[in-house]
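>>> predicted model, plus sequence, below.
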Amino acid sequence: MAGASPSPDAPASPVPAPLLERPADLKLFLRTLPALPGVYRMKDASGTVLYVGKARDLGKRVRSYFRRNLPSPRTAQMISRVVEIDTTTVGSEAEALLLENNLIKTLKPRFNILFRDDKTYPFLKLSAHPFPQISYYRGGTDRRSQFFGPYPSAFAVREGIQLLQKIFHLRTCEDSYFANRSRPCLLHQIRRCSAPCVGLIDEEHYRRDVNAAITFLKGGHKEILEEMEAEMQQAAGELRFEEAAVLRDRISALSRVQHQQSMEVNADTDADIIAIEQADGHVCLNLAMVRGGRHLGDKAHFPTQVGEVDQDTLASVLDAFLTQHYAGATIPGVIICAQKPQDPEMLDMLRAQAGHPVAWVQDPRASRRRWLMQAHTNAKIALTRHLAIDGSQLRRTQDLLDVLGLSLDPASLRVECFDISHTMGEATQASCVVYENNRMTPGQYRRFNIQGIEPGDDYAAMRQVLLRRYGKWAEKPDGPQPEEEARKRSDAARMPDIVLVDGGKGQISSAREVFESLGLDIGLLVGVAKGEGRKVGLETLVFADGREPLVLGGESPALMLVAQIRDEAHRFAITGMRARRAKARRVSRLEEVDGVGPRRRQRLLSRFGGLRGIMAASVEDLASVEGISLPLAESIYQQLHHSGDMR
C-alpha cells in the first residue's frame, strides 16, 4: 500500500504530490507489488477512490498504468490525480472478480463505468415437494429445489410459468394453501392446474408432468412432442377419448410455443448474446438470454460515467458489464459478442468463477449470427427510445433549474422528495425518493418508520424524518474522512440541491424549523401544495426562504418533473405503509392470544396459511398442531371468536 489515509484529527498538511511526480517513491512502491491475483484502489489527495480494478497479477497490472504513452486520455487524466494506491490480494481470479464488483457498487468510483444494480436476476423455481410448485424466485439458490434461468425480467419468468400451466397443468399455489384445499380452485376449472391438492391426480402422474416440464425447460421439445403423440394415440386406441383430447390440446399448445420461442431447433444451448450500440454520446448494452435453446427475452442496460464515447470506451463498457453482471451470477457455456473483452484476463476469470469452460464467440455462424443481429437491432431500438426519454427529462430538468434560478449542470442536479403516509394515524411511514442524473434512482430510496408522535400529526412526522435524514450533515466534521465514515454516509452521498416536501405552508414551516436547527440552507426547501380538487397541474410551489409562491401551470415542463418526483414519493410511501400495516394487523391479533408464544404462533401460521385460515379452523384442527393441547385449542378458539371482529 502506498501511503495511509489521513486521519480527521491530524493537523492540516500540504496536499501530497501525485505519484507520477515522485519517481523514487513510485519505483519503490511498484517493485513491492506481489505477482498475485487481487484488487487495487486508486485514490486522490482527499482519499476519495477514483478507480477500482482487478488483476491476475497485481504487480504487472498496476505497473502498466505508469508507462509513458497511455492508450486513453481518460486513463491519463485519472493517473494524473492519483496520490495513493491500495491493494488487496485474494486467493483466486474469481475472488478478485467478486471483490471488484462489490467495491464498485459500494464506492461508486468516478472513473469506473457503472451499471445499475439489479440485485439478482429472477429464476423459475420448482419446489422440493411431493407435488412441486412452480413459482417466481429471486435470490440465492439451494440444492433442495430446482431452478431454471436466470431470466432477463420478472415478466419473462411469469410468462414461462403461464406456459407451463397451459401445457403441463402444474400448480402455482403456496404449500399452506395447497394443504388446506377442500375443492379445486379456479385454475383447475380453466384447465391450468390438474388439482393435486384434492387428489384429482396422483403423485406418479403429477411427477410425470413435472419431468416433462423439466425436459421442456432444458430444450427437449422434440422428445416431449413424440412422447405426447404416442400417449394420445394409445389413449384414442383404448377409447379414452377425453384423455386423448387433453393430450391433443397440450401438443397443440407446445407446438405453438416451440414455433414462437425456440431460437434453435432441438438445441439445448445455454448462451448469452451481448450487443453494444452507441449514439449521441450514449451507450446501450443489450443482453439476450438463451436457455435450453429457448429465447427468454433481452434486457437493455445504459451505463453511467462513460465519458467520451470511442472504441476504447465501448471495450471498457463491455469489461465493466462482465465484471458487474457475472459477479455471483450464473455464467453460461457460450457468450456471443462482436468484440472481445479489453482485459486479457477477463475470460480466465469468468471460467474460474463458472467452474466450467466458457466459449467466447466473436464471429458466429448460422443461427447464432441471427441471434446476434437481432440483439443489435433490439439495442438500437432501446437506445432510440432512451434518447427520446432522456431528452425529454433533460428539458424538464433544465426548465426546473431556470424556474428556481439555479445555475447547475442538469446532469448534476440532485433532488430529494419526502412524503408522509398513514391510515387514521396507524403505521405512519415517511418516504424519501431521489432524482439524479436526469432520472429517478430507486437504489437510493429510503423509508422511515415514524414513532413517538401523536397519531396523525403529519407536521411532527415531517420534522422527525428530516432530522433523521439530514442530522448527519450537521454533525459532519470538516476535512477528509476515512473510508469507514464515508461508507456510513453512503445513503446520502451529498446534500441535495433541492428538497421537495409534499405539502403546503404547514409542512414547509416544519421543514424550515428542522433546517434552521441544523444550520442548513433553508433555500433548498420547496413545498408542493396541491391545487383545488387535487388536480394535477394546479399545484403551487411554496418556499421556505420567503420567496413568493409559484403557480407554473399544467403545461410547464418544470411542474411535470416536480409532479413526477412527488407522485413517486407518494407511491413509495403508501406501498411501504400498507405493507407495514398489513404485517402489524396480521400478527397483532395472534400476539393478543394468551398461551401462544412465537413458536406456537409460527406453527399455526405455517399450518393454516395465515390468520384467516386460523379463524376458519375448528378446535380439533387447532389441536392437531404440534405443541397445542385440546384445552389450549379451545382457549385459542374462544379468544379469537369472542374478542371482537377480525381486523
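Alright, I've got the coordinates.
>>> can we go C-alpha only for contacts and neighbour counts from here?
OK.
>>> I would like the residues contacting stretch 86-98, please.
Residues from elsewhere that reach stretch 86-98 (C-alpha atoms under 8 Å, 6 or more residues apart in numbering): 1-2, 36-42, 54-56, 58, 323, 327-328, 348-350, 352-353.
>>> 7 Å instead, please
Here stretch 86-98 makes contact (C-alpha atoms under 7 Å, 6 or more residues apart in numbering) with 1-2, 36-42, 54, 56, 323, 327-328, 349-350, 352-353.
>>> what about that stretch, start to end distance?
Distance between the boundary residues of stretch 86-98 (C-alpha to C-alpha, to the nearest Å) amounts to 17 Å.
>>> what helix or strand does the spatially most central residue of the chain sit in?
With distances taken as C-alpha atoms, centre = their mean, the residue of the chain nearest its centroid is residue 118 (3.2 Å). Using DSSP states H and E, residue 118 falls within no helix or strand.
>>> which ones are touching it?
Contacts of residue 118 by C-alpha under 7 Å, 6+ apart: none found.
>>> check which helices and strands the longest helix seen in the chain sits against.
The helix that spans the most residues within the chain, counting by DSSP state H, is helix 366-404. Helices and strands touching helix 366-404, by 3 or more C-alpha pairs under 7 Å, 6 or more residues apart in numbering; DSSP states H and E, are strand 271-279, strand 282-291, helix 557-591.
>>> so can I have a markdown table of these showing distance to residue 236 and mean neighbour count?
Below are the helices and strands packed on helix 366-404 laid out as a markdown table (distance: least, C-alpha to C-alpha, whole Å; neighbours: other C-alpha atoms under 10 Å):
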| stretch | distance to residue 236 | mean neighbour count |
| --- | --- | --- |
| strand 271-279 | 40 | 21 |
| strand 282-291 | 34 | 24 |
| helix 557-591 | 52 | 19 |
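>>> now for the ones you listed, which one comes closest to residue 111?
strand 282-291 (16.0 Å; C-alpha to C-alpha).
>>> residues in contact with stretch 266-284: which ones?
218-222, 285-293, 300-303, 308-309, 332-337, 372, 375-376, 379-380, 383.
>>> helices of the stretch 301-450 of the chain, start to end?
Remark: helices assigned in the stretch 301-450 of the chain by DSSP state H, counting those that start in this stretch are 311-326, 346-354, 366-404.
>>> adding another structure so you can compare the two:
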Amino acid sequence: MPANEKLKEKISHLPHKPGIYKFFDDNGIIYVGKAVDIRKRVSSYFNRSAQHNKKTLKLVSQIKDIEFTIVDTEADAFLLENNLIKQYQPKYNILLKDGKTYPYICIVNERFPRVISTRNKKNDGSRYFGPYPSGTTMHVVLDLIRTLYPLRTCTYNLTPENIAAGKFKVCLEYHIGNCKGPCEALVDEAEYNANIAQIKNILSGNLSVAKAYFKEHMAAAAADYQYELAHKFKQKLDMLEDFQAKSTVVSNTLTNIDVFTITSNEQCAFINYLKVMNGSIILTQSLELEKKLDEDDTDILASVIVQLRQEFESTSREVITNIELRLPLDNVTITYPQIGDKKKLLSLSLKNALYLRKEREGRQEKNKEMSEQRELRVLETLKKDLRLTELPRQIECFDNSNFQGDNPVASMVCFKNGKPSKKDYRHYNIKTVVGPNDFESMYEIVTRRYRRLLDENQPLPQLIIIDGGKGQLGMAVKALRDLNIYGKIAVVGIAKRLEEIFYPGDSLPLYIDKKSESLKLIQRLRNEAHRFAITFHRSKRDAGTLKTELTDIKGIGLSTADALLQKFRSVKKLKDLTLDELAAEIGKAKASILYAHLHPAEGENA
C-alpha cells in the first residue's frame, strides 16, 4: 500500500477524543500537536490543503507516520503537548530551546544554613528560590540578603559534636562582621534560624515581615538608648525599602498575578512576561520566537504561558493577557482588563513586547541596508575589475559534469544582487551530444538557456561566467552569436588551476587580486555551479545504476524499472516494502519475482 494510502487508512481510525498527535518523517518526530478531537484536527492537515501556507504544505509532504495519545481532558492534552515538545524539540514546533539554565538562590539543607547561588536545582531538601531571569538580577537579591544578615559561607560540617570538640576556628568573615561565628558556637542556633526565616520571606516576595522586625528592633534599641544599634537597624530598613522601590510597585491591592502580552509580524512573535507578587514586579522576561507554521498569536501565547509558568515555577491563580485565548489549566483564571491597576500592568508589559519588536525590526532593517550596501560595493568592484559597461546585478554561471562519458549533465546557477537566486537555478540533461564532449555540451546548454529567455521575453543577465578554459568559453560565445545576442551580455571564463579570467578573443588571461571581493564572488558562483552539477549527476548516475540492477532481473522490464525508480529512488527503500506493497505497485507476478530477488535468504529458508 502506498505511503499516502497508509496515512489515509490510519487517519480514518483515529479517535474522536481529546489528546495529542505526533507526525513523523523518516528520521523521527517533526511535529507535536494537541486537539479536542484528534481525528478532525489531523484530517484538517490533509483535507484543506488549499487553505494551508507553504510551511504547512511542506510539513504535510514530509509526514510518513502518525501516532496519537488519548487523554481525559483538554487541559491534559495541553500539558502533555508542552512536555513532549520540550522532550523531542520537533523542528516544526515553536520552541523555547535556547539551552539556558536559570540561576536560583538556595538555602542549603544543613545546620546553620548557607545562602548560595546555583544553576543546578536538586531534590536534596534544600529550599530553592527563583529561577531568576539573569545572573545580575539574582546577585542583586543575594547581595541584599548578605548585607542584611550575617551568614556563614564556609562548608564546615557544623554538628554539635564537631563544634563542641573545637574543630573549627572563626575566619576573616567573622572579623569583618559578615558572619557571627557559628563554627565556635558564638551565635545561638535559634537566632540564626530566625534570620533564615526572614530571608525566606524576602525571597518569597514578602518584605513586610522583615521590615516589621527591623522597625521593632530599631525602636527597642532607641528606647534603650542604644543609638548606634538603632542606626544599624535603620540602615537595614532603608535597604529593604529601597529594594522594594526598585522592584516596580504596581498596587498594594494586587497579590500574585502573571502578565503575558504578545505582538507579532509574519516571521516572529514577541512576548513579555511579568511576574507580580505582593503588589511588586519581581521578574520580567521578554522573548522573540520564530514562527514555524504561520501560527496565530493565541496558539503561540497559550503554549508560552504554560512553558514559562513551569520554568519560573509560578503558582499564580490569575493570568492577564492582551488577547483572548483559552487556557485549559485547573484553578487558573484568564482576564483581559480594560481599566484600573491591572490595565496599567497590562500596558506596561505590552510596552516591553512592542519595544522588543521595534528594536529587532530596526536591527533587521539596518542589517539589510548594510548587506545591500556591501553587495552593491562588491558588484561595483566586479564591474571595475572585469571592465564591464553596466552593473552585473544578474550573473549566471554554467558548468558541465560527466563520469567517464556517462550521464552527461550540466547546471546553471543564478545570482541576483550578489546572492543566490535558487528558484532560477537550472539542471540540464545533455541531449544533442554523444560521449564526453564538454565543448559541444557547453554550446548546447548556453543555447537552450538563452533561446528560452528570448522566447519567453525574459530579461537577460548582465554577466555570464563559464566554468572552464578557452575552449568552453569559445563555444559559449558561438552559442550567443548564433542567437544574435553576443555583445549584449558580457561573458568570461574562469580556469580552475590558477583562477585565471579569460575574455573572448584575448589570449592573455586577467588575474584578479586573490583577496578581492569580486574574485571571491566569482569563485562562489563557480563552486555553486559545480556543486549543483555534481549533485544532479550523482543522482542520475545512482538512478541509472538502480535501473540497470532492476532490468537485469528476468521478468522486470524497462517501464517497470522506470516506475519504481521514479517513486522509490533506491534499492534499500524497495527492500523495506512488503510483498503486498510491491504488488500494489507492479502487480502480483512481478512483485513475486522482485521480492524473491531482493530477499534471497527468505527464499532459501522457505
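That came through fine. Fair warning: this is a prediction, and the values are worked out from it, not measured in the lab.
>>> now the end-to-end length of stretch 192-210 of the first structure.
First-to-last residue span, stretch 192-210 of the first structure, C-alpha to C-alpha: 14 Å.
>>> how far does that stretch sit from its chain's centre?
35 Å (C-alpha atoms, centre = their mean, to the nearest Å).
>>> now it: buried residues?
Buried residues in stretch 192-210 of the first structure, counted by 16 or more other C-alpha atoms under 10 Å: 192, 193, 194, 195, 196, 197, 198, 206, 207, 209, 210.
>>> can you lay out those as a markdown table showing secondary structure and distance to residue 238 of the first structure?
Listed next are those as a markdown table, based on DSSP: H, G, I helix; E, B strand; the rest coil; distance: C-alpha to C-alpha, whole Å:
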| residue | secondary structure | distance to residue 238 of the first structure |
| --- | --- | --- |
| 192 | coil | 25 |
| 193 | coil | 25 |
| 194 | coil | 22 |
| 195 | coil | 25 |
| 196 | helix | 25 |
| 197 | helix | 28 |
| 198 | helix | 27 |
| 206 | helix | 21 |
| 207 | helix | 23 |
| 209 | helix | 21 |
| 210 | helix | 25 |
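>>> pretty sure residue 56 of the first structure sits against residue 36.
Yes. Applying C-alpha atoms under 7 Å, one finds residue 56 of the first structure in contact with residue 36, separated by 6.3 Å.
>>> the two: which is more packed in?
residue 56 (24 against 18; other C-alpha atoms under 10 Å).
>>> please name the nearest non-neighbouring residue to the more buried one.
Closest residue in space to residue 56 of the first structure, ignoring its immediate chain neighbours: residue 37 at 4.1 Å, by C-alpha to C-alpha, 6 or more residues apart in numbering.
>>> cool, residue 10 of the second structure as well?
That would be residue 66: by C-alpha to C-alpha, 6+ apart, it lies 7.6 Å from residue 10 of the second structure.
>>> quick check: the aligned residue for that neighbour in the first structure?
By TM-score structural alignment, residue 66 of the second structure lines up with residue 86 in the first structure.
>>> you'd agree that match is in a helix?
No. If the criterion is DSSP: H, G, I helix; E, B strand; the rest coil, then residue 86 of the first structure is strand and not within a helix.
>>> can you give me the neighbour number for it?
Look at residue 86 of the first structure: counted by other C-alpha under 10 Å, it has 16 neighbours.
>>> any idea how far residue 281 of the first structure is from it?
Separation of residue 86 of the first structure from residue 281 of the first structure (C-alpha to C-alpha): 32 Å.
>>> same question, residue 220 of the first structure
Taking C-alpha to C-alpha as the measure, residue 220 of the first structure falls 44 Å from residue 281 of the first structure.
>>> what's the answer for residue 339 of the first structure, then?
Using C-alpha to C-alpha, one obtains 19 Å as the distance from residue 339 of the first structure to residue 281 of the first structure.
>>> do residue 341 of the first structure as well
Distance from residue 341 of the first structure to residue 281 of the first structure, counting by C-alpha to C-alpha: 21 Å.
>>> higher neighbour count, the two?
Set residue 341 of the first structure next to residue 281 and count neighbours by other C-alpha under 10 Å: residue 341 wins out with 18 against 11.
>>> what sits against the more buried one?
The neighbours of residue 341 of the first structure, taking C-alpha under 7 Å, 6+ apart as the test, are 315, 318, 319.
>>> got the residues you listed as a markdown table, with neighbour count and distance to residue 77 of the first structure columns?
Output for the contacts of residue 341 of the first structure, formatted as a markdown table (neighbours: other C-alpha atoms under 10 Å; distance: C-alpha to C-alpha, whole Å):
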| residue | neighbour count | distance to residue 77 of the first structure |
| --- | --- | --- |
| 315 | 17 | 18 |
| 318 | 22 | 21 |
| 319 | 18 | 20 |
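>>> need the counterpart of residue 59 of the first structure in the second structure.
Under the alignment (TM-score structural alignment), residue 59 of the first structure maps onto residue 39.
>>> buried ones in the helix or strand harbouring its match, by neighbour count?
Using DSSP H and E, residue 39 of the second structure falls within helix 38-47. By neighbour count with 16+ other C-alpha under 10 Å, helix 38-47 of the second structure contains the buried residues 38, 39, 40, 41, 42, 46.
>>> which of those residues lies closest to residue 474 of the second structure?
Proximity of the buried residues of helix 38-47 of the second structure to residue 474 of the second structure (C-alpha to C-alpha) peaks at residue 46, which lies at 52.3 Å.
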